[in-house]
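# Build me a model:
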Amino acid sequence: MDMQWFLDRDAFAKSLGIRLIEVAPGYARTAMDITANHRNGAGIAHGGAIFTLADLAFAVAANSHGKLSLGVAASIAYIKAGLGSTLFAEAREISLGSKLATYVVTISNDNDEVIASMQGTVYRKDVPYTRETA
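Take a look at the predicted model:
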């Protein structure tokens, strides 16, 4: 499933160097190499960068069904310091209704350690959203 067009339309995510690794209906995996620009004052990955990585995976998974889906709620728990050279976010759909859908996103580092967990809910509009309609 090709959702690269979705990332191409997201200038903020692209500016952070986020890339799509894998996409399937209701699923997305993203990655971001950590550079000095991604680090906070303590020298670890900034919480905002981690959230943005997770948010893009969440958005791609939600919009992968071809129906415009907009986040209405999201919360994140930072479990471990954002260490490592690359971070990954894996979004999985846990509930899909006609108007609402819920996703769980697991954020891990290149040592396969879970560093954060996010849950998000989208509102699914009655509007097609594909490469052709975007």
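
# For the rest of this, base every contact and every neighbour count on C-alpha atoms.
OK.

# Which residues does stretch 107-119 contact?
50, 54, 74-90, 102-106 (Cα atoms under 8 Å, 6 or more residues apart in numbering).

# swap the cut-off to 6 Å and go again
74-80, 84, 86-89, 103-106 (Cα atoms under 6 Å, 6 or more residues apart in numbering).

# now the other sequence, so there's something to compare against:
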Amino acid sequence: MIYALADHAFSAACNAYGKTSLGVNTSIQFMESAKPGDKLIARATEVKRNFRTGFYRVEVFHGENLIVTMEALAYRKSHYFIDSNDSTQ
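Now for the predicted structure:
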């Protein structure tokens, strides 16, 4: 479940520009465990982005404690899933 949370944060970050992105690779480190009922927060940070790839760091916290880190690579397709020429904006 913790990996799913980190992966979801990664997905939101790499698709935030409206361009379809696919996860290519992840490397995750579990430094502490979580217990049932713990409130976890995931934060994804874009480290670098270019035309075809994006590099991300995801951190999962339980309170102030960093319990998981994940490095992730996304492939950025040329297709936008949001129409940038939408006249209703």
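
# Strands - which of the contacts of stretch 107-119 of structure 1 land there?
Among the contacts of stretch 107-119 of structure 1, DSSP state E puts 74-78, 86-89, 103-106 in strands.

# Among those residues, name the buried ones.
Buried members of those, scored by 16 or more other Cα atoms under 10 Å, are 74, 76, 86-89, 103-106.

# rewinding a little: now, among the ones in strands among the contacts of stretch 107-119 of structure 1, which is nearest to residue 29 of structure 1?
residue 89 (5.5 Å; Cα to Cα).

# Find the nearest non-adjacent residue to the equivalent of that closest one over in structure 2, please.
Alignment note (TM-score structural alignment): residue 89 of structure 1 maps to residue 42 of structure 2. Residue nearest to residue 42 of structure 2 in three dimensions, not counting chain neighbours: residue 60, with 4.3 Å by Cα to Cα, 6 or more residues apart in numbering.

# what's the counterpart of that neighbour in structure 1?
Match for residue 60 of structure 2 (TM-score structural alignment): residue 107.

# list the contacts for residue 57 of structure 1?
28-30, 91.

# Stretch 93-100 of structure 1 spans what distance, first to last residue?
11 Å (Cα to Cα, to the nearest Å).

# which residues touch the residue nearest in space to the middle of structure 2?
Centroid-nearest residue in structure 2: residue 10, 0.9 Å away (criterion: Cα atoms, centre = their mean). If you count contacts by Cα under 6 Å, 6+ apart, residue 10 of structure 2 has them with residue 44.

# if I look at it, how far off is residue 16 of structure 2?
Computed with Cα to Cα, the distance linking residue 10 of structure 2 and residue 16 of structure 2 is 10 Å.
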